[in-house]
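[1] Take this sequence and fold it.
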Amino acid sequence: MNFLFSNNDWLAILPEVFFVISINLILVYSVIYCTSPLFDFPLLINNVSWLSIQILFIVFLLNMNNYYCDIVVLNNFLIVDSFGNLIKSVILLSTICILLMSLRYNKFELINNFEFPILVMLTILGTLLLISSYDLIAMYLAIELQSFCSYILSAFKRNSEFSAEAGLKYFILGAFSSGFLLFGCSLIYGFTGATNYEQISLLLIGSNYSNLNNNGIVIGTIFILISFLFKISAAPFHLWSPDIYEGSPTTITAFFAIVPKIGLLTFFLRLFFDSLYTLFISWQDLLLIASIGSMIIGSFGAIWQIKLKRLLAFSAIGHVGYMLIGLCCCSVESVYGLIFYSIIYIFMSISSFSLLLIVRRNDNLKKLKYIEDLIVIAKTNPFIGFCFAITFFSIAGVPPLAGFFSKMFLFSSAISQSAYTLSVVGILTSVISCFYYLRIIQISYFEQNEEWISLKKPSKEISILISIITLILIVFFLHPSLLSILIHYSIVNLCL
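    I've put the predicted structure just below:
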């Protein structure tokens, strides 16, 4: 194999190269500066967070203005195309929002370790490489980079027993999932002799399904699919999700709920639609079971929750079930609906977690933990209460908010492919989920509090962020074509 790379290869992945260099420079700066007695051992988390935000924004600009598109680089290890660039841009902007959300939270929670934003950036680096991966080896290394940093982040509050428990559970179950992934990749390589997506696809075209080699490839594909379903917390591999969400710091919970899932969904689209599409029948049934199970468990599981983070965890499981509808139908319309839903879901998740992070009591800085704590929001801060109501109305799918259109596109794509069972279950569970979303709004506006409680004034950055997202959710129906055209343009080459 020739490992001599051309200059075009490095220019095509310039955003990732710049990202790697920047992370290493920030790490060296932080280690040297914070351990220096000359500067009295300063706390650098605020400085490093702002530096990380600037770096992520520069990477976003480099990605948006990448001259090279629709090419395979580094000996067919990575692919650079318009679809990947769109998802990367969404992930980078989401991470910037999460770091902005974490600035004040870290101050209140006394999280002073500069490693926090660096670990977040390393996780994003793994996600970006995962999106561009065009080889099983590159895919596995990218997922492991993302996973290792996620294990550390989930246990970042070392003084908290809940955080330590979350990190330990996530590490053990994540290692188990990675074993499935590696075993599946080794089976596919053993029966095909190839690890590149395109080469595997060419070997499977026109092959006989009764062939022994194909049976081995199908088993390997199912192992990879099981690992994928675990990592996106889809049923029946969802049991770890509520505990991890509750035990991790709230900013990390928001990060887990928003960023890694869309990267994994992109990996799935690239591997299963580009390389293993010939074996679609063999893995469609498992996806159908996971989609229906996730929608049912997510909807009914959230009804009995009294803690906000566990409620959002079950809500995320339900949303994963809706996203899997787009994978089950396996058409251009369903892929479009999946990407559209994922982007709108990111907007709604950022808004909901931002509201949870900024709302604190003014007397003891106590954060929101239970659903009953929402009684004080609408009465003490009408702006936050209004944004909270709009966000949860949109998550419930109430028209004409953006969340309604995202579900409509998925359900219509399922109906066009005669997947009536998925459509009926999706609509029914969506109606059921309205119960606990509307209960949150009812508690915020109509429940009477026994004592008057004042809330801490939100920071300027978070206020602007929530205002922009709320405005997008409200007026999205006036001009949805911009996002629609962008998604259509990006998935054309993927689905051809």
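
[2] rest of the way, CA atoms for contacts and neighbours
    Noted.

[3] ok, how many other residues are close to Ser413?
    By the other CA atoms under 10 Å criterion, the neighbourhood of Ser413 contains 25 residues.

[4] Determine the three-state secondary structure at it.
    Remark: Ser413 carries the secondary structure label helix [criterion: DSSP: H, G, I helix; E, B strand; the rest coil].

[5] tell me the SS of Tyr67?
    Secondary structure for Tyr67, judged by three-state DSSP, is coil.

[6] Neighbours of it, how many?
    Counted with other CA under 10 Å, residues neighbouring Tyr67 total 9.

[7] Settle this for me: it is touching Ala12, isn't it.
    Yes: using CA atoms under 8 Å, Tyr67 and Ala12 qualify as a contacting pair, with a distance of 7.5 Å.

[8] Check whether Leu99 really touches Ile55, as I assumed.
    No: taking CA under 8 Å as the contact criterion, Leu99 and Ile55 are not neighbours in contact, 11.8 Å apart.

[9] Roughly how far does Phe435 sit from Ser102?
    The gap separating Phe435 from Ser102 is 30 Å, by CA to CA, to the nearest Å.

[10] repeat for Ile58
    Separation of Ile58 from Ser102 (CA to CA): 20 Å.

[11] so where do the helices sit in the stretch 51-200 of the chain?
    The residue ranges that make up the helices of the stretch 51-200 of the chain, judged by DSSP state H, counting those that start in this stretch, are 82-108, 115-132, 136-154, 161-192, 197-204.

[12] I'd like those laid out as a markdown table, including mean neighbour count and distance to Leu478.
    Rendered in a markdown table, the data for the helices of the stretch 51-200 of the chain read as follows (neighbours: other CA atoms under 10 Å; distance: least, CA to CA, whole Å):
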| stretch | mean neighbour count | distance to Leu478 |
| --- | --- | --- |
| helix 82-108 | 21 | 21 |
| helix 115-132 | 24 | 31 |
| helix 136-154 | 21 | 37 |
| helix 161-192 | 19 | 42 |
| helix 197-204 | 17 | 40 |
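
[13] Those helices: which one's closest to Ser30?
    Smallest distance to Ser30 across those (CA to CA): 8.6 Å, for helix 115-132.

[14] counting contacts, what elements does that closest one pack onto?
    Contacts of helix 115-132 with other secondary structure elements, assessed using 3 or more CA pairs under 8 Å, 6 or more residues apart in numbering; DSSP states H and E, are made with helix 14-34, helix 45-64, strand 78-80, helix 82-108, helix 136-154, helix 250-268.

[15] one more to line up against the first:
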Amino acid sequence: MALNIHDNSLITLQASYKTFLFDTDFQSVLPEIFLMTTGIYLLVYGVIWSTSKEKNYPLLLTPLSWLSLLACLFTFVLLINSPIQNALVFYNTLVIDDFTTFIKGLILLSTFFCIFMSRDYMKQESLNAFEYLILILLSTSSMLFLVSSADFISLYLALEAQSLCFYVLAALKRNSEFSTEAGLKYFLLGAFSSGLLLFGCSLIYGFTGVTNFSELARIFTGGTQEFLVSTTALPACELGMVFLLVGFLFKITAVPFHMWSPDVYEGAPTPVTAFFLIVPKAALFGVFLRIFGESFYDFILPWQKILLVSSLASMILGSIAALSQTRIKRLLAYSSIGHVGYLLAGFACGTIEGIQALLIYLVVYIFMNITMFAIILSALRREHLQVVPRLKYITDLAFLAKTNPVLALTFTVTLFSMAGIPPLAGFYSKAYLFFAALSSNLYLVAVIGVLCSVLSCFYYIRLVKIMYFEAPKNWCSFSRIPVENAITLAITLFFILFFMFYPTPLHLITHKIALTLCL
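    Sure thing, here's the model as predicted:
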């Protein structure tokens, strides 16, 4: 009898313990659940109200944009005030730590600005597709899950959820051939890269029987006797790692897997291009760092060589291909490929300094691109005061210094920062990255990086020359800058101008986060 009472109490204790763990699991991913639930609620709200005959089929873009901004803001507050700071949840498939919190905060901040500065564009262009905002919220929540992934299964599910939203976003302008082509091209090549990624995961699982990142690290570091003795397991895992690497390089638009990005970025609507260029980089580099810094660190020699080749090729091609571009979005696409090369150089160092340099560069890169698109998303006026659809060609900037000198100065400062001219934020991030490369004996990467930075000055400063010294063929100027874009420009320009005078907070935060990932 006493034995039965003891057994019953033990069962009750185990049940309560499981319930407690289950509650904690959901509590730790509350920001992601909140954002995803908000997206679904807004979708239902949009479908019901936009098809309401009694309400005369209202256009919901303005109210939904404000609600989306509030959703991002509340998710950020939930993330910062989360009671659980370090945990492995949902059967070790998701991880919560300082690194994931930092990257998630960066994703939410950049998503907020992407929606905020595109409000006027959507209103002026009559882009009455409220689904745009829903897709952005759902893809952002997928990216938050992606950053927390600690297992190949959760990684793949989050990556596919994000990619499906991106395919639809690229083809959002249904009456535009360019947008449809961009969506189709992105879908086909994105599906191909996902297939490569999945094949790499299946190879590693097939030869280790493990999908968890930390367990893979234990196997590759210590290794079981059978695994170390096996002649096929280690080469097969290296091959799987290469397929994983190719899949990720495809997603982050690194050379030689960059071919889709200029066409997709140009064909997609400009707010979508801004979102593609700015937000996914943080999520993809976050999970990329975790996999290769944790699971495959013992394979550092093979993946370091691949990353170095891709980094050098991205820097060189991004700098050279941008020289001949006449369209502003294609120019920024090739510029982004060059910046990915610099980010990969920091990753290829394989050290804490390299990861810290990558994180600093990522933050500065996001702020610089937000500033660029805040200007590009502002309206232009041509002769006879005819409003035209935004900045399209680099020649549209002609004589901007005469028509709007403050905007021209803002654009000039941003371009100088992207080129890496001191004392702006872009110079600090590049200098720190090159010092990290030199400390890891990657002298070739540092030298070629400096040369590519010098070469990139040509096409950035060419835009400055057009703004200040070239007379326009068709007279055009910027109409009044929207309030949202002006606020965005004020915040980001302040960061770019004064970051180098007080970089300590970001320096300390990134150092702490790099230690979190490496220890």
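
[16] Quick TM-score on the pair, please.
    Taking TM-score structural alignment, normalised by the length of the first structure as the basis, the two superposed chains have a TM-score of 0.98; 495 aligned residues with a CA RMSD of 1.4 Å.

[17] Pull up the aligned stretch in the second structure for stretch 155-168 of the first structure.
    Per TM-score structural alignment, the counterpart of stretch 155-168 of the first structure in the second structure is residues 171-184.

[18] just how off-centre is that stretch within its chain?
    The gap between the average C-alpha position of stretch 171-184 of the second structure and the chain average comes to 22 Å, counting by CA atoms, centre = their mean, to the nearest Å.

[19] for stretch 99-116 of the first structure, same thing?
    Shown here is stretch 99-116 of the first structure, whose average C-alpha point lies 20 Å from the average C-alpha point of the whole chain (CA atoms, centre = their mean).

[20] Turn the helices and strands packed on helix 115-132 of the first structure into JSON lines, columns for distance to Asn196 of the first structure.
    Listed next are those as JSON lines, based on distance: least, CA to CA, whole Å:
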{"stretch": "helix 14-34", "distance to Asn196 of the first structure": "21"}
{"stretch": "helix 45-64", "distance to Asn196 of the first structure": "24"}
{"stretch": "strand 78-80", "distance to Asn196 of the first structure": "10"}
{"stretch": "helix 82-108", "distance to Asn196 of the first structure": "17"}
{"stretch": "helix 136-154", "distance to Asn196 of the first structure": "6"}
{"stretch": "helix 250-268", "distance to Asn196 of the first structure": "14"}
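
[21] Of the ones you listed, which is nearest Ile466 of the first structure?
    Across these, Ile466 of the first structure has its closest neighbour in helix 82-108 (9.9 Å, CA to CA).

[22] matching residues in the second structure for that closest one?
    Residues 98-124 of the second structure are the counterpart of helix 82-108 of the first structure, counting by TM-score structural alignment.

[23] on that earlier part again, for Tyr489 of the first structure, find the nearest of the helices and strands packed on helix 115-132 of the first structure.
    Proximity of those to Tyr489 of the first structure was assessed by CA to CA; the nearest stretch is helix 82-108, lying at 7.7 Å.

[24] So which other helices or strands are in contact with that closest one?
    Short answer (3+ CA pairs under 8 Å, 6+ apart): helix 82-108 of the first structure packs on helix 45-64, helix 115-132, helix 250-268, helix 332-358, helix 460-475, helix 481-495.

[25] Check the mean deviation of that helix from the second structure.
    Helix 82-108 of the first structure: mean distance to aligned residues in the second structure after superposition is 0.8 Å, counting by mean CA distance after the TM-score superposition for the first structure.

[26] and that helix with helix 332-358, angle?
    Helix 82-108 of the first structure and helix 332-358 are oriented at 10 degrees to each other (axes from the mean of the first three to the mean of the last three CA atoms, to 10 degrees).

[27] Now stretch 501-515 of the second structure: buried residues?
    Of the residues in stretch 501-515 of the second structure, those buried by neighbour count under the rule 16 or more other CA atoms under 10 Å are Ile509, Thr510, His511, Ile513, Ala514, Leu515.

[28] roughly how far is it from the heart of the chain?
    When C-alpha coordinates are averaged (CA atoms, centre = their mean), stretch 501-515 of the second structure and its chain have centres 20 Å apart.

[29] what range in the first structure does that stretch sit on?
    On the first structure, the counterpart of stretch 501-515 of the second structure by TM-score structural alignment is residues 478-492.

[30] What of stretch 212-219 of the second structure?
    Residue correspondence for stretch 212-219 of the second structure in the first structure, counting by TM-score structural alignment: residues 196-203.

[31] right, and the helices of the stretch 51-200 of the first structure - which one's nearest Tyr345 of the first structure?
    The minimum distance between Tyr345 of the first structure and the helices of the stretch 51-200 of the first structure falls on helix 82-108, with 11.2 Å, by CA to CA.

[32] Find out how far that closest one is from the centre of the chain, if you would.
    10 Å.

[33] next one: stretch 370-387 of the first structure
    The mean C-alpha position of stretch 370-387 of the first structure is separated from the chain mean by 27 Å, CA atoms, centre = their mean.

[34] try stretch 128-135 of the second structure
    For stretch 128-135 of the second structure - counting by CA atoms, centre = their mean - the centre lies 20 Å from the chain centre.

[35] who touches that stretch?
    If you take CA atoms under 8 Å, 6 or more residues apart in numbering as the criterion, stretch 128-135 of the second structure is touched by 39-40, 42-43, 46, 59-61, 64-65, 68, 115, 122, 165-166, 169, 172.

[36] Aligned against the second structure, show me the partner of Ile427 of the first structure.
    Looks like Ile427 of the first structure aligns to Val450 there (TM-score structural alignment).

[37] which residues touch Tyr420 of the first structure?
    Counting by CA under 8 Å, 6+ apart, Tyr420 of the first structure makes contact with Ala414.

[38] tally of neighbours for Tyr57 of the second structure?
    Tyr57 of the second structure is flanked by 12 other residues according to other CA under 10 Å.

[39] counterpart of it in the first structure?
    Using TM-score structural alignment, Tyr57 of the second structure sits opposite Phe41 in the first structure.
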